[in-house]
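S.K.: Sequence plus the predicted model coming up.
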Amino acid sequence: MNYETGVVSETPTSLEGDYGIAAEDKPFYRNWKFIAGIIAALIIAAVAFALLTAEETPVGDDNSGAPTVTVIMPGTTTVEGKITAPGTLQARREMPVGVVGEGGRVISVPVDAGAWVRQGQVLAVIDRSVQTQQASSASAQIEVAKADAQLAQNNLDRALQLVERGFISKADVDRLTATRDAARARVQVAQAQYRELLARNARLNIVAPASGLLLERNVEPGQTVSAGSAPLFRIAKGGEMELMARVSEDQIGGLSVGVTAEVVPAGTEKAFSGQVWQLSPVIDPQDRQGVARIALAYAPQLRPGGFATATINSGTVVAPILPESAILSDDEGSFVFVVGEENKVVRRAIKTGFVSAAGVVVESGLTGTEKVVLRAGGFLNEGETINPSLLKAAGDK
């Protein structure tokens, strides 16, 4: 008989007997727990992502495909109104000083620009050698006239004594009296001419008409000057300065004389306190601006002709305040995006005011109750649907 022979295990493998798993499937069975753990982890991650996404979606919005955009309701805030205006510094009361008399050759200039001068102080001395001789001649003429007057008086006195004796007629006495009076008049004329020369000579020297800061010196020794020539000196009376701040037509209407201002010259961060002392009564038809003149005390940093910027207090205003990120601008002006009906983006034109530490003051265009797009305005289009996420503003009331 033919028998097939082979090696057969006497003890069957437990997996083969108990679970019916073939020997060739043993590697898969060893890794099934590892694969099951990976699948469970993926399921947990998917559930967590779904929960987080559900928390970020604003409550009550059905626009699942619309972008979520942060909006702000600014409300209204009471702030100190301020107007920022550029301008040019100049002397508040500038005094040009020129030749008062007939002029002549300048022989001395004892002052220089930047010096403080007092009223009546000599700024320039003009040669007066000829005028001095003229004054001496006039003084001598006075003495001659006095001598003639005395002689005329003596002749009259003698004639009066002879009249009583009948040696001189009444007509002769009248003639001698007239001669005496004419001699006295010539004395007065000579004295007046002398005083005139003295006054002319006094005006040769150029003096300061008032105390103040000498801004310009336009004359040197040896120069010949005459009446009608350009001013030789310029003085800031009392050293007082001012800023000619240029403000718009609508801004100047909100200002009044006496309001305070802070002036910062170009090239420095130091601020100087001043006060509006005059408002321009006219508006420049070219640029539609007026001038607010801000009085300033003397300071070395305030130089006439320099550029400065003024921040003028214009009273308190109640208006919305927005962060700069919420305000956009184009050729039509400044605007913001607000949330309209059905959460659609609506463009709203606004007029901005000054910039404070809290943000930009919106003078018109908003009431403060609108929902304004905070940051993403540059990526939105008017009419686009969004999911607004409200961020509470510090200025809410």
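M.R.: Sure, I can see it.
S.K.: For the rest of this, base every contact and every neighbour count on C-alpha atoms.
M.R.: OK.
S.K.: Which positions within stretch 158-178 qualify as buried?
M.R.: Neighbour-count burial for stretch 158-178 flags 159, 160, 173, 176, 177 (criterion: 16 or more other CA atoms under 10 Å).
S.K.: Give me the residues contacting that stretch.
M.R.: 152, 153, 155, 156 (CA atoms under 8 Å, 6 or more residues apart in numbering).
S.K.: Where does the last one sit, in terms of helix or strand?
M.R.: According to DSSP states H and E, residue 156 maps onto helix 129-163.
S.K.: following that helix, which helix or strand shows up next?
M.R.: Immediately after helix 129-163, counting by DSSP H and E, sits helix 170-202.
S.K.: Mind listing what's buried along that next one?
M.R.: 173, 176-177, 179-180, 182-184, 186-187, 190-191, 193-194, 197-198, 200-201.
S.K.: Between helix 129-163 and that helix, find me the angle.
M.R.: 160 degrees (axes from the mean of the first three to the mean of the last three CA atoms, to 10 degrees).
S.K.: where exactly do the strands run in the stretch 251-397 of the chain?
M.R.: 260-265, 272-279, 289-296, 307-319, 321-322, 328-330, 333-339, 345-349, 351-356, 359-364, 372-373, 387-392 (DSSP state E, counting those that start in this stretch).
S.K.: In addition, the following structure is provided for comparison:
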Amino acid sequence: MTMRRNLTSAAAIAGAGMMALTLHACGGKPAPAEEAAAAEKTDTADAQSMRITHVELRDLSDEVRATGRLVVREEAAVGSELAGYRVSRVYVDEGDWVKQGQALAQLDDTLLQAQIAQAEATLATQKATVTFRRSQLDRAESLAKEGAVSQAALDQSRMEAASSEASLLASQANVNEMKVRQSRMTLRAPVAGAVLQRALRPGDISGGSATPYFRIARDGLIELDAEMPDTALAHVKIGDTVSVTLGTGETITGKVRFISPRVDSNTNLGRARVALPFDANLRPGSFAEARFNAASAGVLSVPASAIRYESGGASVMVVDDKNMVKQTPVKLGQRAGDFVELVEGPAAGARVLATGSAFTLDGDVIKPIDGAAAQPAATPGGQ
């Protein structure tokens, strides 16, 4: 009996060995899918846990500060095209308010009046000559019909009559030109407004300088010429309310009237004109600071901490469906609080690392932790 049991055990062991050899010969190892899953499980186990956030559409609102100088909204220059006349009187000074058409200065027209009188006398003589030449022409034409005057004499009378009429027209034009010049001897304000500058004194000779005699701020309107980065300028709109702080510390409210379509290529600064309410105390050239409420509705944005800055520019670390990290360049817009706008970059809903870690590289696999879930819930009463 003992010998039979030993033989039975030996047969069982031999059968098991043969089965193992058969399985090994038939390639009885784990399937590739199982190996990949096992490898991924190992990689995930070894991956670093990192907090992620999402690219989302948000309404951003932020205050943009800009500085600039007060300038005249529209300036009128007053000069004279008449040269060689002495200034006899100046009626206004800097800071005065003038009406449209109001006299600003008077040039001495004594010599011009004498010239006009002489020209008018010449005109009267020309009129008499024309009358005489016409009567001679009428007489010559009557005699020519009777054959008492030759054709040459008739042609001569016609030429003299035409010449006298031409001289009359020239004399009339000369008188008209002098009277126009006389009307411009009084310098008048082309617009209503405040006199900013006066560069004319009694006794000066007109036409001796290219500098305007007077500079007038039309309607006395002053505005702020504000400079700001082009990224901020893109969010400013015509009609936006602006708070302007003057050099005196006084704060007034204005509205954006004009946005320049051009940006300085050297400074990347653009300009916006802010219309200010009329105030006689506003002085062009003064320094002022403006605060714009730049708002954007529904723009792609991420937390500012997610932006990674390198020599090549700004970027974010996008996390794909396999939790693999890929560095993606972005173009930034305005910043509002803890968020920054993505002008160019990943689409809404994309997962990105909540912090632009410099130690995370392309192709790294992480264990993502949603940023919202990672934050502890607030307890009642803030405890």
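M.R.: Everything's here; your move. Note that the structure is predicted; figures quoted are calculated from it, not measured.
S.K.: Make TSV out of the buried residues of stretch 158-178 of the first structure and add distance to residue 296 of the first structure.
M.R.: Below are those laid out as TSV (distance: CA to CA, whole Å):
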residue	distance to residue 296 of the first structure
159	76
160	76
173	75
176	71
177	68
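S.K.: Tell me who's in contact with the equivalent of residue 191 of the first structure over in the second structure.
M.R.: Matched by TM-score structural alignment, residue 191 of the first structure corresponds to residue 172 in the second structure. Counting by CA under 8 Å, 6+ apart, residue 172 of the second structure touches residue 123.
S.K.: Chain neighbours aside, what residue packs nearest to residue 122 of the second structure?
M.R.: residue 171 (6.8 Å; CA to CA, 6 or more residues apart in numbering).
S.K.: hang on, the one you found packs against residue 127?
M.R.: No - with contact defined as CA atoms under 8 Å, residue 171 of the second structure does not reach residue 127; the gap is 9.4 Å.
S.K.: what helix or strand does the counterpart of residue 123 of the first structure in the second structure sit in?
M.R.: Using TM-score structural alignment as the criterion, residue 123 of the first structure maps onto residue 104 of the second structure. In the assignment (DSSP H and E), residue 104 of the second structure maps to strand 103-107.
S.K.: compared with the first structure, how much does that strand deviate?
M.R.: Mean deviation of strand 103-107 of the second structure relative to the first structure after superposition (mean CA distance after the TM-score superposition for the first structure): 1.3 Å.
S.K.: can you pull the contacts of the residue nearest in space to the middle of the second structure?
M.R.: For the second structure, the residue nearest the mean C-alpha position is residue 260 (2.0 Å; CA atoms, centre = their mean). Listed by CA under 8 Å, 6+ apart, the contact partners of residue 260 of the second structure are 270, 271, 272.
S.K.: so how far is residue 32 of the first structure from residue 248 of the first structure?
M.R.: As for residue 248 of the first structure, its distance to residue 32 of the first structure is 82 Å (criterion: CA to CA, to the nearest Å).
S.K.: For those two, indicate the residue with more neighbours.
M.R.: The neighbour comparison of residue 248 of the first structure against residue 32 (other CA atoms under 10 Å) goes to residue 248, with 16 against 10.
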